[in-house]
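**Q** I'll drop the sequence and a predicted model, then ask my questions.
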Amino acid sequence: MSLSSSPRIPNSVTDIPRRRPKERKRQDLRSYYGIESSVAGNSALHNQGPVGHNPDLDRDDFQLDEYVAKVNQTPGAKELLKIENELVKEIRVLNGERKALIYDNYGRILTISETIKQLRLRLDAMSVSWGDFESILHSVRKLSTVSGATEPAVEQDELITAQSAEDLTRQWLQEATIRISSLTAFEQYAAALDEVADVEAVLEQSGDALLDPDTAQQLKHSLRSEREQIQERLEEGKQEKQEQAPSVPAKD
């Protein structure tokens, strides 16, 4: 084997200033990691000049043990090994700090990913289909027309009394799914379940007289579906709270 890397001797005086910034950086690194004492012991080795090529290393009968014993007898070899051991220790410390930094950043990335996941789940829970949204807007327009009309109060009373209680109940049943979907979209789960129970009670009592059989059956199916969705979201909310709750250490 041969020594392929040996200190380069400056070709001219102009090469020396170019190396000063590197020496300054090395000095700053030594000062930051607290290895000034090692530099003092190593300065004697630098003053010895560049290491030349040793032809004995390329011989076929090269003996490693004899060469190591000879090197150990050379002045400054022990100091060189001491500096090498210190550098190895410092490299291990830096490697440990690097791994700790990587793990810390990885933990932060996991926390951010979990936060984004929870936000997406909340947005999905609040999302409403476009068809339901149009129905909600239609109901809001009707309510605003009734409440914000400029007609006298007497005419409003006549308009309301003109409709029989049966017609009002029928309209209330037909708009039940819109009201329940709106409450569910805004996470008003308790109010939505109460609304489902009220509508089911009216359907059981007088649904056949107010709605045709197909419409009544479709409404019952929609109410069951809404109830199941609300219960699923309530269960998901409980699971999220349990996962986010801090774990209590077991007592000895």
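**A** Now that the structure is in, tell me what you want to look at.
**Q** switch to C-alpha atoms for all contacts and neighbour counts from now on
**A** Will do.
**Q** tell me what the host helix or strand of Glu86 is packed against?
**A** Secondary structure from DSSP states H and E places Glu86 in helix 77-126. Counting contacts by 3 or more C-alpha pairs under 8 Å, 6 or more residues apart in numbering; DSSP states H and E, helix 77-126 is packed against helix 36-46, helix 176-185.
**Q** take a look at this one as well, against the first:
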Amino acid sequence: VHHILKHPAVLKSPAFIRNLLRRDLAAFLHAHVTQIADNERMTVNTGSGEPCIRNDGDRTFHSWVRDTGADHTSCPMSFTFCCYLIAEHDGKGFPSGAKHAYLTADLRLHLAAMCRMYNDYGSERRDRRESNLNCLDFPEFKPKSTLGSIDGTSDGTSDGTNEVNSVNGHQPKDTTLSDQKAELLWIVEYERRCLTLAFDKLKDTGISTTYVRALQLFIDVTDLFGQLYVARDIGIAQKPGVIATN
């Protein structure tokens, strides 16, 4: 925390710019606390005695993946800090203006959402085992038969068995885990298109070639790291009894 907030590139920036990084850092730390709390609150025991996540639908997937889910990756905070370093190296100061600020915030949010979804795509099995909230736990990825009726029951029953089974990997015939993952990757590609558009528009705000190239490098590295999860889960497994946060 001290290294980031007291970095020379940060201290040279205007106060309102420094406050942006401070808010991003606080959001990153808070997201980890929130995810731990969500994991504890949503963990239930199945009939076999194995714990699993049962999403209570308190938030939509769209709002979560752009808020707690995104901040948890550290991408927004890292992106902002990277911009400070680029500006110092470029020697032209931190770019200003409403258009630049808006497009930068939009770009990093799309990138962070992609990062989170790629991560959860690859770590789905580990997250199930560790009772860790995953993108695929959200009701939007479940078939209608598991979403429950108006009175809160599931498929006409009162014990929510179908909901627990869907989270525990026993999907009804009208959906499969592969279907859910395919939907998740479709959304990732949508976010990628939004990211590309935001970056193209950002280039038109007059930022230097050096700034553009450095941002492109950050985007490419972050994107590559996310895609590694599609090929293989590279996360660190938690010890038994320890609540996972990633």
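**A** Alright, I've got the coordinates. All of these numbers come straight from a predicted model, not from anything done at the bench.
**Q** care to give me the TM-score?
**A** Here the TM-score for the pair of chains, by TM-score structural alignment, normalised by the length of the second structure, is 0.25; 83 aligned residues with a C-alpha RMSD of 4.0 Å.
**Q** export the helices and strands packed on helix 77-126 of the first structure to JSON lines and append columns for mean neighbour count and distance to Leu159 of the first structure.
**A** What follows is those, written out as JSON lines (neighbours: other C-alpha atoms under 10 Å; distance: least, C-alpha to C-alpha, whole Å):
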{"stretch": "helix 36-46", "mean neighbour count": "14", "distance to Leu159 of the first structure": "96"}
{"stretch": "helix 176-185", "mean neighbour count": "20", "distance to Leu159 of the first structure": "22"}
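**Q** want to throw the ones you listed into JSON lines with distance to Ile83 of the first structure?
**A** JSON lines is the format used below for those (distance: least, C-alpha to C-alpha, whole Å):
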{"stretch": "helix 36-46", "distance to Ile83 of the first structure": "6"}
{"stretch": "helix 176-185", "distance to Ile83 of the first structure": "69"}
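**Q** just give me the neighbour total for Arg30 of the first structure.
**A** Arg30 of the first structure: 15 surrounding residues under other C-alpha atoms under 10 Å.
**Q** again with the one 3 residues further on
**A** Residue crowding around Tyr33 of the first structure was assessed by other C-alpha under 10 Å; the count is 10.
**Q** so where does Cys83 of the second structure fall, helix or strand?
**A** Using DSSP H and E, Cys83 of the second structure falls in helix 75-90.
**Q** now do the buried residues in that helix.
**A** 75-88 (16 or more other C-alpha atoms under 10 Å).
**Q** that older thread, could you give the angle of the helix holding Glu86 of the first structure to helix 36-46?
**A** With axes from the mean of the first three to the mean of the last three C-alpha atoms, to 10 degrees defining the directions, helix 77-126 of the first structure sits at 130 degrees from helix 36-46.
**Q** helix 176-185 and helix 77-126 of the first structure, what's the angle between them?
**A** Relative orientation of helix 77-126 of the first structure and helix 176-185, computed by the same axes, to 10 degrees: 160 degrees.
**Q** ok, now which ones touch the closest residue to Ile180 of the first structure other than its chain neighbours?
**A** Spatial nearest neighbour of Ile180 of the first structure, chain neighbours left out: Ala192 (5.2 Å); criterion: C-alpha to C-alpha, 6 or more residues apart in numbering. Ala192 of the first structure makes contact with Arg179, Ile180, Ser181, Leu183, Thr184, according to C-alpha atoms under 8 Å, 6 or more residues apart in numbering.
**Q** which of those residues lies closest to Ala69 of the first structure?
**A** Thr184 (83.7 Å; C-alpha to C-alpha).
**Q** ignoring the adjacent residues along the chain, who's closest to the closest one?
**A** Distances taken as C-alpha to C-alpha, 6+ apart put Ala192 closest to Thr184 of the first structure, at 6.2 Å, once the chain neighbours are dropped.
**Q** ditto for Val199 of the first structure
**A** Once flanking residues are discounted, Val199 of the first structure sits nearest to Leu173: 6.7 Å by C-alpha to C-alpha, 6+ apart.
**Q** what is the neighbour count of Lys201 of the second structure?
**A** Neighbour count for Lys201 of the second structure, taken as other C-alpha under 10 Å: 16.
**Q** in which helix or strand does it reside?
**A** helix 177-203.
**Q** helices and strands around the very next helix or strand once past that helix, which ones?
**A** Reading on from helix 177-203 of the second structure to the C-terminus, the next helix or strand found by DSSP H and E is helix 209-231. Here helix 209-231 of the second structure touches helix 75-90, helix 98-122, going by 3+ C-alpha pairs under 8 Å, 6+ apart.
**Q** helix or strand: which one has the residue nearest to Thr184 of the first structure?
**A** helix 189-210.
**Q** so after that helix, what's the next helix or strand?
**A** Per DSSP H and E, the helix or strand that comes after helix 189-210 of the first structure is helix 213-244.
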